[in-house]
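> 3D, please:
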Amino acid sequence: MLIDTHCHLDALEFDHDRAEMVQAALQAGVGIIVVPAVVRSNFAAVRELAARYPGCAMALGIHPLFVDQSQPQDLDALAGEITRNRDEVVAVGEIGLDFFIEHYDRERQEFYFTEQLKLAREYELPVLLHVRRSVDQVLKQVRRFKVRGIAHAFNGSLQQAQEFIKLGFKLGFGGAMTYDRALKIRHLARALPLEAIVLETDAPDIPPSWLGHRGRNQPDQLVRIAQVLAEIRHEDVESVMEKTTQNALDILPGLASLYTPPQVIL
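As a prediction, the model looks like this:
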């Protein structure tokens, strides 16, 4: 069974066929889908989706590109949601920093990021980190607050990856890795220890190469993404699937209740 550690199942792109898409993922062998919130207004939607669809797990957080829509009291709402749904929330996320867009309020991003790291530490939850053009700044804060989790859609340097690994993090790889010209990401996928890698789609975003840049990504694509990772590493695909699944379970222990081990026929 594969685990999609990052899928925005609540996105509008899935409104017309969400149930069919989840079923397709389950039939393909993707048994768990982690659904991260991005802003207070979609906390309820993520909670309801996790309750409705088998194998779906919720993470709650405020994304750095949604801080302009957020107010400090939203952090209290986040804490309340975690408290009320303590057994169902598997991570605080998607949180982090995004310095790709020029002039987007960095100070405001850093405020919401650090406050959510405090919540993750208080509730002893892992984090799902957004690290676009901000890896060193994110590393600085996770060292400070001593949390663990997943660096989602990782695209930093090998040295930065190793620093995350030293801190107990896993690194998320998905559709970007499938493009032949993505030399940096493919090098990382080959060079890093398999114990540090988890798989993700970020659906509906970051579609793999066979869907094209304008294609809609979805969690059933994770099987083929795993095959690409195995090819890049020159390893057996079954071993890659088994290990990345175990990595996800290790870093997101709240998924254990959703995991059904493969049956061994003697």
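> could you use CA atoms for every contact and neighbour count after this?
Fine.
> list the buried ones in stretch 124-134?
Neighbour-count burial for stretch 124-134, counted by 16 or more other Cα atoms under 10 Å, picks out 125-132.
> so which of these are in helices?
Within the buried residues of stretch 124-134, no residue falls in helices by DSSP state H.
> among those residues, which lie within strands?
127-130 (DSSP state E).
> format those residues as TSV; extra columns: distance to Val39.
As requested, those are exported to TSV (distance: Cα to Cα, whole Å):
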residue	distance to Val39
Val127	15
Leu128	14
Leu129	14
His130	14
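> between those, which is closest to Lys118?
Nearest to Lys118 out of those is Val127 (Cα to Cα; 10.8 Å).
> with the ones in strands among the buried residues of stretch 124-134 in mind, which one is nearest to Pro253?
Distances from Pro253 to those, taken by Cα to Cα, are shortest for Val127, at 11.8 Å.
> in the stretch 51-200 of the chain, which spans are helices?
73-84, 106-123, 135-145, 158-166, 183-191 (DSSP state H, counting those that start in this stretch).
> want to throw those into JSON lines with mean neighbour count and distance to Val67?
Shown next, in JSON lines, are these (neighbours: other Cα atoms under 10 Å; distance: least, Cα to Cα, whole Å):
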{"stretch": "helix 73-84", "mean neighbour count": "16", "distance to Val67": "10"}
{"stretch": "helix 106-123", "mean neighbour count": "18", "distance to Val67": "6"}
{"stretch": "helix 135-145", "mean neighbour count": "16", "distance to Val67": "16"}
{"stretch": "helix 158-166", "mean neighbour count": "16", "distance to Val67": "25"}
{"stretch": "helix 183-191", "mean neighbour count": "17", "distance to Val67": "28"}
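> could you dump those to TSV with distance to Gly175?
Formatted as TSV, those follow (distance: least, Cα to Cα, whole Å):
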stretch	distance to Gly175
helix 73-84	30
helix 106-123	26
helix 135-145	20
helix 158-166	18
helix 183-191	10
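> select, out of the ones you listed, the one closest to Phe14.
Going by Cα to Cα, the one of those nearest Phe14 is helix 73-84, 24.1 Å.
> which residues sit against stretch 32-51?
2-10, 55-63, 66-67, 69-70, 74, 77-78, 93-95, 219, 255, 258-259 (Cα atoms under 8 Å, 6 or more residues apart in numbering).
> next, the structure of the following sequence, for comparison with the previous one:
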Amino acid sequence: MFIDSHCHLDFPEFKNRLPEVLANMKSAQVSHALCVSVDIPDFPNVLKLAQENVNLYASVGVHPDYEDTPEPTLEFLVETASKHPKIVAIGETGLDYYRMGDRSYESMNWQRDRFRTHIQAARRTKKPLIIHTRSASVDTIKIMKEEGADQIGGVMHCFTESYEVAKQAMELGFYISFSGIVTFKSAKDLQETCRQIPLDRMLIETDSPYLAPIPHRGKTNEPAWVSKVGEFVADLKGVSVETLAEQTSINFNQCFHIDGSL
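As a prediction, the model looks like this:
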């Protein structure tokens, strides 16, 4: 059985489709999925999904791309994550300089401050981090080290960086998660990085509704299709699909402190 370690089932693309999505997961041998929070206004919907479905989990956090949204305080993150057992992680958080354009480095201080707040909340609650990094790997690793992210660990989600960045993250106790991007024909460098990541440090995800893997590229992604990511990665790694599915599921449970009995 596969586990989708990162999806967004509260997004509009899935409105009124949840029964179908869950049925598709079952058919594709996907046992569980982690629904990831991106902002505070929509967080209640993420939590509701997890509370109402035994095979769904939730996180709490605000994505670094969301600038014009209520800022999460340390107190909010700690209190919320501590109150609800189905919340297994803090995030997604991190840094994203991709759309910075002509803005100054200092103009992105709000992202760095938000990232630090999330790491502090993770340490306080002892819940792992879901980290997003895009065009900002140097600062991402730097802040992880400065704030003690190695004391709690977590996952570098939808990883697209170099093996050197992955190595630094793994040294801090983080797992590396691969999405449908790894299946794209243009992703040769990422595929080589994937080959180098030890199987016991790897997760797989959809990031749905985005980034549908081959052969579904261009369509609305969904958790069932994490099986296609798993099949591709298994081939890259030269292991059986069953081995890949079992090990990444074990990794998921270890990363998010889940006993695996559900």
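> give me the TM-score for these two chains.
For this chain pair, the superposition-based TM-score is 0.92 by TM-score structural alignment, normalised by the length of structure 2; 255 aligned residues with a Cα RMSD of 1.5 Å.
> rewinding a little: could I have the buried ones of the contacts of stretch 32-51 of structure 1 as PyMOL selection syntax?
A single PyMOL command selects the buried members of these (16+ other Cα under 10 Å):
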select buried, resi 2+3+4+5+6+7+8+9+10+55+56+57+58+59+60+61+62+63+67+70+74+78+93+94+95+219+255+259
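> remind me, longest strand of structure 2?
Max-length strand for structure 2 by DSSP E is strand 87-96.
> where in structure 1 does that strand fall?
Counting by TM-score structural alignment, strand 87-96 of structure 2 falls onto residues 89-98 of structure 1.
> chain center to the matching stretch: distance?
8 Å (Cα atoms, centre = their mean, to the nearest Å).
> cool, stretch 205-213 of structure 2 as well?
So, by Cα atoms, centre = their mean, the centroid of stretch 205-213 of structure 2 is 11 Å from its chain's centroid.
> so how far does it reach from one end to the other?
Using Cα to Cα, to the nearest Å, one end of stretch 205-213 of structure 2 lies 10 Å from the other.
> which part of structure 1 matches that stretch?
So stretch 205-213 of structure 2 is aligned with residues 200-208, judged by TM-score structural alignment.
> what sits up against the matching stretch?
So stretch 200-208 of structure 1 is contacted by 3-9, 11, 13-14, 153, 172-179, 213-219, 221-222, 225 (Cα under 8 Å, 6+ apart).
> just the buried ones from these, in ChimeraX syntax?
The buried residues among those can be selected in ChimeraX (16+ other Cα under 10 Å) with this line:
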select :3,4,5,6,7,8,9,14,153,172,173,174,175,176,177,178,217,218,219,221,222,225
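> so which of the contacts of stretch 200-208 of structure 1 are in strands?
Short answer: these in strands (DSSP E) are 3-4, 172-173.
> dump the residues you listed to CSV, plus distance to Phe99 of structure 1.
Converted to CSV, those look like this (distance: Cα to Cα, whole Å):
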residue, distance to Phe99 of structure 1
Ile3, 28
Asp4, 25
Gly172, 19
Phe173, 20
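> Lys243 of structure 1: which of those residues is nearest?
Nearest to Lys243 of structure 1 among those, with distances taken as Cα to Cα, is Ile3, at 10.8 Å.
> who does the longest strand of structure 2 touch, helix- and strand-wise?
Contact here means 3 or more Cα pairs under 8 Å, 6 or more residues apart in numbering; DSSP states H and E; on that basis strand 87-96 of structure 2 packs against strand 56-60, helix 74-83, helix 109-125, strand 129-134, helix 137-146.
> the same query, at a cut-off of 10 Å, please.
With contacts taken as 3 or more Cα pairs under 10 Å, 6 or more residues apart in numbering; DSSP states H and E, strand 87-96 of structure 2 sits against strand 30-35, helix 43-52, strand 56-60, helix 74-83, helix 109-125, strand 129-134, helix 137-146, strand 154-156.
> how far away is the closest residue to Ser82 of structure 2 other than its chain neighbours from Ala212 of structure 2?
Nearest residue to Ser82 of structure 2 in three dimensions, chain neighbours excluded: Thr125, at 6.4 Å (Cα to Cα, 6 or more residues apart in numbering). Between Thr125 of structure 2 and Ala212 of structure 2 the distance is 33 Å, computed by Cα to Cα.
> ditto for Ser31 of structure 2
Taking Cα to Cα, one finds Ser31 of structure 2 at 19 Å from Ala212 of structure 2.
> quick one: which of those two has more around it?
A side-by-side neighbour count of Ser31 of structure 2 and Ala212, using other Cα atoms under 10 Å, places Ala212 first with 26 against 19.
> the more buried one in helix, strand or coil?
Recorded secondary structure, Ala212 of structure 2: coil (DSSP: H, G, I helix; E, B strand; the rest coil).
> tell me who's in contact with the equivalent of Ala136 of structure 2 over in structure 1.
Matched to structure 1 by TM-score structural alignment, Ala136 of structure 2 sits across from Ser134. Ser134 of structure 1 is in contact with 96-100, 156, counting by Cα atoms under 10 Å, 6 or more residues apart in numbering.
> most neighbours, which of these?
Neighbour-wise, the contacts of Ser134 of structure 1 (other Cα under 10 Å) top out at Gly96, 31 neighbours.
> that one and Gln137 touch, don't they?
Yes - contact status for Gly96 of structure 1 versus Gln137: in contact at 9.4 Å, counting by Cα atoms under 10 Å.
> overlap in contacts of those two?
Contacts common to Gly96 of structure 1 and Gln137, judged by Cα under 10 Å, 6+ apart, are 110, 131.
> nearest to Ala25 of structure 1, out of the helices of the stretch 51-200 of structure 1?
Using Cα to Cα, these put helix 183-191 closest to Ala25 of structure 1, at 23.4 Å.
> in structure 2, what residues pair with that closest one?
Under TM-score structural alignment, the match for helix 183-191 of structure 1 is residues 188-196.
> what do we get in structure 2 for Glu115 of structure 1?
Using TM-score structural alignment, Glu115 of structure 1 pairs with Thr117 in structure 2.
> gap between the residue nearest to that match when sequence neighbours are not counted and Lys142 of structure 2?
Counting by Cα to Cα, 6+ apart, Thr117 of structure 2 lies nearest to Leu74, which is 5.7 Å off, once chain neighbours are set aside. Taking Cα to Cα as the measure, Leu74 of structure 2 falls 20 Å from Lys142 of structure 2.
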